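Asker: Turn this into a model:
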Amino acid sequence: MITKRQIMGGLAGLGFAGATQAQSLSDRLSGDLSPVHDPCIIKDKDVYHLFSTSQLREGGLIFWRTSPDLVTWTLKGHVLREFPKWVTDAVPGTRGAWAPDIAFFNGKFHLYYSASTFGSNRSVIGLLTSPTLDTSDPAFGWKDEGVVVESDVHNRYNAIDSNYLIDAQGKHWIAFGSFWSGIQLFEADPKTGKPKNRVKKPKNIASRPMPGAVEAPFIIRRGEWYYLFASYDFCCKGVNSSYYTVVGRSAAVEGPYVDDKGVKLLDGGGRMVLQADERWKGPGHCAVFEDAGVHYIVYHSYDGQAGGRPTLRIQALNWTVDGWPTV
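Answerer: Predicted structure coming up:
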């Protein structure tokens, strides 16, 4: 089982002996690549599973795609036909399941998703579990595990865009956040996959000056460092999207995360990882995973040659001699 959190496999404890170089997959991708917003990925046996944002008007909630090789993708369908009632009661008017995240622990796949409405922090992060991703297995079936984190006008954060991490000591963590006061972090209960203490305030690990355009955290471990990837500026505007992706690193999951210039992500810092080019606009909301010794960054970008369609992109992630990720 390889998940996007098992970043280095057997190499996790090693230092940085030198820069790495690997080729991108993006120009080779084929099949059902769009619409893809906010992708997450996991490998189960010999199949890669990719989940992404979708709206009820698109036939269901949480697109589910599969691939045998990371290159050719097939739309398998949707995870949910409709929201559990508790979601629509909590967030009236919500129409899409946003920003899924997938993790495997305690013998189950844990699929996190967000529900909100644009411009509001009346939001929830929900959880589904299944013992298998093989839909032909009689044991398959997504179980609603209820709310994980929620927010409203009384909170200084927004409960969307979750990412689940198990650290080097075996502790479990949930990172999340979009705009407002930025990226937050809860320690999680490994039995439930939910915050250990919901009453305790989460820890703020990244923020920017108003309008606070930072979201979509993703944390990995490589060597002695934890790397926090985040998306800055504005998505969801097609070719006019200004999204880009940055990274900072820390010796501890709880931070402080700093960029290569020593600026804290709490102070708006961040080393550039993904930025727009002539064709591909607004690259962001990434997941990072390792497969066969190569790191990949999986994200969406808007195709300027196809009317700005949100499209799946997968780039090999290389590493500098001093341990910074590049594409």
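Asker: Please make it C-alpha for all contacts and neighbour counts, starting now.
Answerer: OK.
Asker: contacting residues around Gln21?
Answerer: By Cα atoms under 8 Å, 6 or more residues apart in numbering, the contact list for Gln21 reads Asn318, Trp319.
Asker: how much space between it and Trp319?
Answerer: According to Cα to Cα, to the nearest Å, Gln21 stands 7 Å off from Trp319.
Asker: Give me the buried stretch members for stretch 312-327, please.
Answerer: The neighbour-count check on stretch 312-327 (16 or more other Cα atoms under 10 Å) flags 312-319, 323-327 as buried.
Asker: no no, stretch 211-230
Answerer: The neighbour-count criterion (16+ other Cα under 10 Å) identifies 212-222, 224-230 as the buried residues of stretch 211-230.
Asker: Which ones among those lie within strands?
Answerer: In strands, defined here by DSSP state E, the members of these are 214-222, 225-230.
Asker: ok, how many other residues are close to Glu187?
Answerer: Neighbours of Glu187 under the rule other Cα atoms under 10 Å: 23.
Asker: Which stretches in this structure count as helices?
Answerer: Ranges of helices in the chain, per DSSP state H, are 85-90.
Asker: got a list of what the spatially most central residue of it touches?
Answerer: Most central in the chain under Cα atoms, centre = their mean is Ala287, positioned 4.6 Å from the mean C-alpha point. Shown in contact with Ala287 (Cα under 8 Å, 6+ apart): Lys4, Pro39, Cys40, Ile41, Phe218, Ile297, Val298, Tyr299.
Asker: To compare with the earlier structure, here is another sequence to fold:
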Amino acid sequence: MRAPRMLAVLLLGAALLAVPATPAAAEDVVRAEAESLTVLSSTAPVEAQANCCGIAWSAGRQLWLRAARAGDSVTVSLPPVPAGQYDIGAVLTRAADYGTLRFAVDGVAVGQLFDGYAPTVRRVEAVPLGSASLAAGSHRLTVTVTGRSASSTGFFAGLDTLTLRRVGPLAAVTTTAYETVAETPARGPLTRVYDPGVGEPTAWYYNDHTIVRDQRTGLWHAFAIAHAEPGAPQDEKSFGHATAPTPTGPWTKRPPALTADPSRGEQWIWAPHVVHDQGVYYMFYAAGSPDYANYRMHLATSTDLFTWTRSPANPLFSDGWEARDPMVTRVGDRWVMYYTATSNPQGGNHVVAYRTSADLRTWSGRGVAYASPHTGRAAGQTESPFVVRRGDWWYLFVCCDGTDYGAAYRRTAVYRSRDPLRFEGAEKVTVLDAHAAEVVVDGENWYLSHAGWGQGGLWLAPLTWSTQVVARGYQVSTGFLRADVRTWPHTRIASLAVDPAGAGAYRPALDSSHRGTGPYLSVGRFDVTDRAGPPARVDVSADGSRINLVGMRMGDEPVTADWLLTVAPRWTGPALQSDVTWSVTGQTTAPVWEVAFNVDGALPAVGDPAVAARPTGDVPGMPTWSMTSGANLSLVAAHRWASAWRGDNTWYDAGHAMAAWQPLWRNGGAAWPPGSYPGGTWRFA
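Answerer: You can find the predicted model right below:
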């Protein structure tokens, strides 16, 4: 099944069609002696060096850049070519005093780094420099010495011949910069509005809660998990109840609203949430038991918010692990219940699940609005979901943001999406200091609540909204593909949709719904610790087909990445090439476990030449190609062999159709010495 020259696999109906690369006709190849090209500029001496050191160059000479330092460069004029998409190659020289090279056409990078070091002088055939769309006429090639390997004694560079191979027509590529603005919430100072320990012999806490206004009397009601300190989740058997004329108080303690009934499957009860519809108040809550994989969602109703009657239809449904923290809101013509769970009832990724209903009593099967990349059971990163709408945007508030639950206990992340049922891949717009946060609206006043173990009761803070820039990037399109290249606040391919027929009828193929489609680091442990920040500079070719994202800082590590994206109208299908280059300038904060480029598939399955649908797990090495596939569509990423400085591992996540190509993968971590490292070339088609 291996096909080293295969660039695309398109699944059409039931047939799997392999499309091999087509050799170019002789007239599609332009070859030039490098030393014969016109030198337009240089920062170091340039000469035509005659054969030496046991090496015979083509035509007996090479172009020799006698660079003295990193940053030295030479720019030459390429021979005129017809308009088209070109793969550019070269015959280069390696030697003990040669440096590491970067190539650019018309001022924008192409391809990968080339390490010019070798212990003896060598002539290196058929080095791929990269791809570029070229208009008819002459163009400029710049060779820059970026540094040198630890073994090299100099920065020289040598070019023997250049080859420009036309591989396709010059088609229209539209690249447009964009900026998106939207509202972002901010929390004001917290004020404790109610202490449930008043009148009790010891301190008490409120935890997950709901605050609702009586539509008839205007009286505000708070219902919450209530218990004596310290936190004892399996002994939380009643819902505290208090009332007040306004959300800020003064609050009056009332008898418990509901007490667990073991005969109804309620060993303990958690997280009440109340909504109003047509004169009836509906309280949804989690009924817990030692069967954590089958937590029951229960309903009680009331007409006055004081007396509650359990539904005879309980449980409304069961889910796990510890499915709980329901929140219900109206979306269009249906009700949506959000709640925290895991990707399967026995555990897995922490998720915000949802179900829909027309009558608040009968609920649909489960969907997933948001999945955390973190896995486990019980407490996690998707607790206490709360969803509100502002204009055309929906905001998901969810606790607890971080892998250390204790440190993350008061960290509520806020995600924003235009689709209330899909926060996968949405930007995290802020993190607010609050636990089990609810949004309370009283006329023009918005509040954020806070409660929890050891927090001393129920707190409120003003919640304000301000318009800010929330995303920047580039929209790139041809008839074959449409890509959203996000450059702020993190750099990634937010989405890639394709049409193999080239008619612009795009279908989603990649997104950033899990780890994100782009480079990442894992420092001190497995899983993502550092994502690519905004680039220091963006270079875009005149025709929009090349976008070079330069100097993306990787979190707080002394590491940057350059990410070159090259769009072609067609190699053998909708085509996007990715080249990543890493630069390490100091010692990382901990050993490095992963240096990786991740792809989140928007199609159901992910595989490679050995296994079409890979299960979740590690596969040593990096495959010739990986493929994400679904009904009538597949997207293949072909790997240019040995284009990364090493190729340790590939991680597949079947649940998210994700592949992480990991040039460096080390259980326990490894030192990553300073230097420049080619991270690999992948061509998507």
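Asker: quick revisit: from the buried residues of stretch 312-327 of the first structure, which ones fall inside strands?
Answerer: Among those, the ones falling in strands (DSSP E) are Leu312, Arg313, Ile314, Gln315, Ala316, Leu317, Asn318, Trp319, Pro325, Thr326.
Asker: if I look at the counterpart of the second one in the second structure, how far off is Gln381 of the second structure?
Answerer: Read it as Arg313 of the first structure. Matched to the second structure by TM-score structural alignment, Arg313 of the first structure sits across from Trp459. Separation of Trp459 of the second structure from Gln381 of the second structure (Cα to Cα) stands at 22 Å.
Asker: And the strands in the stretch 1-150 of the first structure, which stretches?
Answerer: All strands of the stretch 1-150 of the first structure, identified by DSSP state E, counting those that start in this stretch, fall at 2-3, 30-31, 40-44, 47-52, 54-55, 61-67, 72-80, 96-105, 108-115, 123-130, 143-151.
Asker: can you list these in a markdown table and add mean neighbour count?
Answerer: Converted to a markdown table, these look like this (neighbours: other Cα atoms under 10 Å):
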| stretch | mean neighbour count |
| --- | --- |
| strand 2-3 | 20 |
| strand 30-31 | 12 |
| strand 40-44 | 23 |
| strand 47-52 | 22 |
| strand 54-55 | 20 |
| strand 61-67 | 23 |
| strand 72-80 | 17 |
| strand 96-105 | 23 |
| strand 108-115 | 23 |
| strand 123-130 | 23 |
| strand 143-151 | 18 |
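Asker: okay, the ones you listed in a markdown table with distance to Ala90 of the first structure next?
Answerer: Converted to a markdown table, those look like this (distance: least, Cα to Cα, whole Å):
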| stretch | distance to Ala90 of the first structure |
| --- | --- |
| strand 2-3 | 31 |
| strand 30-31 | 37 |
| strand 40-44 | 25 |
| strand 47-52 | 22 |
| strand 54-55 | 17 |
| strand 61-67 | 17 |
| strand 72-80 | 18 |
| strand 96-105 | 14 |
| strand 108-115 | 9 |
| strand 123-130 | 8 |
| strand 143-151 | 9 |
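Asker: ok, Ile2 of the first structure touching Asp46?
Answerer: No - counting by Cα atoms under 8 Å, Ile2 of the first structure sits too far from Asp46 to count as a contact (10.0 Å).
Asker: what touches both of those two?
Answerer: Overlap of the contact sets of Ile2 of the first structure and Asp46 (by Cα under 8 Å, 6+ apart) is empty.
Asker: what's around the closest residue in space to Gln455 of the second structure that isn't next to it in sequence, how many residues?
Answerer: Nearest residue to Gln455 of the second structure, sequence neighbours excluded (Cα to Cα, 6 or more residues apart in numbering): Tyr205, at 6.8 Å. By other Cα under 10 Å, the residues close to Tyr205 of the second structure number 24.
Asker: same question, Ala17 of the first structure
Answerer: Per other Cα under 10 Å, the neighbour tally for Ala17 of the first structure reads 10.
Asker: how close does the residue lying closest to it once chain neighbours are set aside sit to Gln275 of the first structure?
Answerer: Leaving aside its sequence neighbours, Ala17 of the first structure sits nearest to Val321 (Cα to Cα, 6+ apart; 6.8 Å). As judged by Cα to Cα, Val321 of the first structure and Gln275 of the first structure stand 22 Å apart.
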